[in-house]
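Novice: Here is my input, please return the structure:
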Amino acid sequence: MIWQTRDSKIVYENRWISVREDQVTGPGGDGIYGVVTLRHPAVFVVALDASDRVCLVTLDRYTTGRSIEVPAGGTDGEDPIIAAQREFVEETGLHADEWTLLGEMTALNGVTVAPEFVFLARGIRAHASRTHGQTEEGIQDVSWVPFPEVVEMIADGRIRDGETIAALTYAAIHLGRLR
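Specialist: Presented below is the predicted three-dimensional model:
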């Protein structure tokens, strides 16, 4: 084994994450490694409407400022598909009739334990009981952008969120857009 953990202690935790400090021996010798662990997996929703447009939310992230992303959030302990459906309604005020699990990924796997699930949502319609815009998440806008323009937005840097880029890549592979 390349890595050995000699000691480990939790140095911070809240209801979303824990941070531990590990004393390790690795390829470069002895050292300290910080690891952030999500308490619950995250979900990402690539929603496509009948006109092949992708649903994007614009929000203000505490850490990075303005960000354009696909709807996403934490599972809060429930099944990932249930969480994806809930997050989609909460962030957009919309519902999807068709859900497909596109794959699983991990975020920042050099410093985190952060499992994530990516879903494709289709058959989009308004949800009767909710309007979009979770105030606590700072969602400023929900927009529908043609898939080719979303790719341009990644290329020119308007979409910078790595998890959104990865989720859109999963969707592009599933839809045969990368062949």
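Novice: Every contact and neighbour count from this point should use C-alpha atoms.
Specialist: Fine.
Novice: what's the burial count for the nearest residue to residue 146 once chain neighbours are set aside?
Specialist: Spatial nearest neighbour of residue 146, excluding adjacent residues (CA to CA, 6 or more residues apart in numbering): residue 53 at 4.1 Å. The local packing of residue 53 (other CA atoms under 10 Å) involves 18 other residues.
Novice: can you pull the contacts of residue 53?
Specialist: 144, 145, 146, 147 (CA atoms under 8 Å, 6 or more residues apart in numbering).
Novice: how much space between it and residue 143?
Specialist: From residue 53 across to residue 143, the span is 9 Å (CA to CA, to the nearest Å).
Novice: Using PyMOL, define a selection of the buried residues within the contacts of residue 53.
Specialist: In PyMOL syntax, the buried subset of these is picked out as below (16 or more other CA atoms under 10 Å):
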select buried, resi 144+145+147
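Novice: From the contacts of residue 53, which land in strands?
Specialist: Mapping the contacts of residue 53 onto strands (DSSP state E) picks out 144, 145, 146.
Novice: May I see those organised as a markdown table, with distance to residue 59 added?
Specialist: As requested, the ones in strands among the contacts of residue 53 are exported to a markdown table (distance: CA to CA, whole Å):
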| residue | distance to residue 59 |
| --- | --- |
| 144 | 15 |
| 145 | 16 |
| 146 | 19 |
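Novice: which residues of the chain fall in strands?
Specialist: So, for the chain - with DSSP E - the strands run 4-13, 17-26, 29-38, 42-47, 53-61, 65-69, 72-74, 94-106, 112-113, 115-126, 139-146.
Novice: here's the other one to compare against:
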Amino acid sequence: MILVTLDGWFDASFIFVWQIALFVALAESIPAYGGAMALASLAGAIFGLLLGRHVDAGHGRRTVAIAYAFAAGVVLLRSVSLGSPWLAVIANALGALAMPLIVPPLGAALYNMAKASPCPLRFHLATEAGWDVGCFAGCVVAAALAATGVSLSVAIVMALPAMAAVAVLLRRYFAFVGQA
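Specialist: Next up, the predicted model:
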């Protein structure tokens, strides 16, 4: 359950805080925000089609290293992009490329753990609850920081410790199941 709790914390910063920060970085322009989201969706869809089979080919640990290193770079770029609309749009599009990298190894590990559990339904209920706890905690901390005047860049960077922990846990899992 700790794996998905950490993933929830990561998602709070990487997805939810970023959406607010992007909107603010684009001068609160709804057309600019919509355009940035459309560009990111297109980039993510194309990239996702190209990468879906890597974990299934037995490269779980390698995929985790690539995915989380790329996502860490995106988090850092997002944190410094808030003063530049163009840089924020680029960081947003790159974020859409990060998700198709992150989801396959995490999803494969959780799917295999659920299959091995005595009751897959209870396993999935517990993991969903764990994600909710992590995401809620991440959002509350980000909101508290924003309420005290701290830059949203700090709340975005809060994703890094959670990502590092998830990457370590996933690499250990894939080493345990024998995937390079």
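Novice: Please state their TM-score.
Specialist: The TM-score (TM-score structural alignment, normalised by the length of structure 1) is 0.24; 73 aligned residues with a CA RMSD of 5.4 Å.
Novice: deepest of the strands of structure 1, which one?
Specialist: strand 42-47 (a mean of 28; mean count of other CA atoms under 10 Å).
Novice: So which elements touch that strand?
Specialist: In terms of contacts (3 or more CA pairs under 8 Å, 6 or more residues apart in numbering; DSSP states H and E), strand 42-47 of structure 1 is packed against strand 53-61, strand 72-74, helix 80-92, strand 115-126, helix 162-174.
Novice: go again using 10 Å as the cut-off
Specialist: Packing contacts for strand 42-47 of structure 1, counted by 3 or more CA pairs under 10 Å, 6 or more residues apart in numbering; DSSP states H and E, involve strand 53-61, strand 65-69, strand 72-74, helix 80-92, strand 94-106, strand 115-126, helix 162-174.
Novice: of all these, which lies closest to residue 11 of structure 1?
Specialist: strand 115-126 (21.1 Å; CA to CA).
Novice: just checking, what packs against that closest one?
Specialist: If contacts are counted by 3+ CA pairs under 10 Å, 6+ apart, strand 115-126 of structure 1 sits against strand 29-38, strand 42-47, strand 53-61, strand 72-74, helix 80-92, strand 94-106, helix 162-174.
Novice: Tell me which of those sits nearest to residue 139 of structure 1.
Specialist: Evaluated over these, closeness to residue 139 of structure 1 peaks at strand 53-61, with 4.1 Å, by CA to CA.
Novice: Flag every buried residue along the helix or strand containing residue 71 of structure 2.
Specialist: Under the criterion of DSSP states H and E, residue 71 of structure 2 resides in helix 60-80. For helix 60-80 of structure 2, a neighbour-count test (16+ other CA under 10 Å) marks 60-65, 67-80 as buried.
Novice: on that earlier part again, looking at the ones in strands among the contacts of residue 53 of structure 1, which one is closest to residue 42 of structure 1?
Specialist: Lowest distance from residue 42 of structure 1 to these (CA to CA) belongs to residue 144, with 22.5 Å.
Novice: excluding its backbone neighbours, what's nearest that closest one?
Specialist: Counting by CA to CA, 6+ apart, the residue nearest residue 144 of structure 1 is residue 55, at 4.7 Å.
Novice: Could you measure from that neighbour over to residue 67 of structure 1?
Specialist: 14 Å.
Novice: would you turn the helices and strands packed on strand 115-126 of structure 1 into JSON lines with distance to residue 18 of structure 1?
Specialist: Listed next are these as JSON lines, based on distance: least, CA to CA, whole Å:
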{"stretch": "strand 29-38", "distance to residue 18 of structure 1": "5"}
{"stretch": "strand 42-47", "distance to residue 18 of structure 1": "15"}
{"stretch": "strand 53-61", "distance to residue 18 of structure 1": "20"}
{"stretch": "strand 72-74", "distance to residue 18 of structure 1": "15"}
{"stretch": "helix 80-92", "distance to residue 18 of structure 1": "20"}
{"stretch": "strand 94-106", "distance to residue 18 of structure 1": "16"}
{"stretch": "helix 162-174", "distance to residue 18 of structure 1": "20"}
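Novice: Nice, that's everything, thank you.
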